[in-house]
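Engineer: Would you be able to build a 3D model of this:
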Amino acid sequence: MSKNKKIGVPFPVEESITYADDSVVSQTLLNKDTGTITLFAFDEGQGLSEHTAPFDAVVHILDGQARISIGGDSHTVDKGEMIIMPANIPHALQAEQRFKMLLTMIRGE
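Structural biologist: Below you'll find the predicted structure:
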């Protein structure tokens, strides 16, 4: 758990991370053997190149809009929307405009 977040205490998710020019900012909120919850803020033009992960991941867009490709299919994901990225399928994220997301990764079979 991040040192400035306490389990059992409400906090404003979207305001908990800020954009940085020409950067991707991340903040881990929870890191357990069973999975992680991480906040990200992507500046326009930033992204994560195509990669795979051995477990499922849920992306919830908190602000802005993301371009997310999964297995070669490209999706525009807007504020308030979620997308599930399945384990072992190549995926990538691109900020055509700034966006913030909450990433929940669930480790398992």
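
Engineer: Every contact and neighbour count from this point should use C-alpha atoms.
Structural biologist: Will do.

Engineer: Quick one: name whatever helix or strand follows the lengthiest strand in the chain.
Structural biologist: Longest strand in the chain, counting residues (DSSP state E): strand 56-70. Downstream of strand 56-70, the first helix or strand assigned by DSSP states H and E is strand 73-78.

Engineer: this one next, for a side-by-side:
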Amino acid sequence: MNKLKNIDQSTILRLEEELTYQKGQVVSKTLVQNPNVSITLFSFDKDEEISSHSSNGDAMVTVLDGVGKFTVGEEEFILKKGESLIMPNNIPHAVYGEEQFKMLLTVVF
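Structural biologist: Predicted coordinates:
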């Protein structure tokens, strides 16, 4: 059974081109979702955010384009294209578009 969805297989991909920016929105595209792992692409318009929440899985974000601000617990991190951050499970975290940006989120449960 195929575990991937919403994405071409057996082809070279440019993940940052798999979704577009939309004015005043956070856009997401789920690539994998199962009990063990979740992989999702996101695009954030400037000043858009996902408010503080926690997850029971360890998360890794990789910025694909632009600049995003990540709050993990009480710490803030500014990430640019090509940079990644680990957000440990059960620690509140939030994401904010310092400018338009895209990211790949991988959560391992």
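
Engineer: Give me the TM-score for this pair.
Structural biologist: After superposition, the two chains reach a TM-score (TM-score structural alignment, normalised by the length of structure 1) of 0.92; 106 aligned residues with a Cα RMSD of 1.1 Å.

Engineer: returning to what we had before: which residue numbers in structure 2 does the longest strand of structure 1 align to?
Structural biologist: The aligned range for strand 56-70 of structure 1 in structure 2 is 58-72, by TM-score structural alignment.

Engineer: quick one: the matching stretch to structure 1 mean distance?
Structural biologist: Its aligned residues in structure 1 lie a mean 0.4 Å from stretch 58-72 of structure 2 after superposition (mean Cα distance after the TM-score superposition for structure 1).

Engineer: Any idea how far that stretch is from the middle of the chain?
Structural biologist: 6 Å (Cα atoms, centre = their mean, to the nearest Å).

Engineer: what packs against the longest strand of structure 1?
Structural biologist: strand 73-78, strand 82-85, strand 91-94, strand 99-106 (3 or more Cα pairs under 8 Å, 6 or more residues apart in numbering; DSSP states H and E).

Engineer: between that strand and strand 73-78, how big is the angle?
Structural biologist: Put simply, strand 56-70 of structure 1 runs at 110 degrees to strand 73-78, going by axes from the mean of the first three to the mean of the last three Cα atoms, to 10 degrees.

Engineer: contact partners of strand 56-70 of structure 1?
Structural biologist: 14, 74-87, 89-107 (Cα atoms under 8 Å, 6 or more residues apart in numbering).

Engineer: residues touching the aligned partner of residue 85 of structure 2 in structure 1, list them.
Structural biologist: Matched across to structure 1, residue 85 of structure 2 falls on residue 83, judged by TM-score structural alignment. Contacts here follow Cα under 8 Å, 6+ apart; on that basis residue 83 of structure 1 touches 58, 59, 60, 77.

Engineer: swap the cut-off to 6 Å and go again
Structural biologist: 58, 59 (Cα atoms under 6 Å, 6 or more residues apart in numbering).
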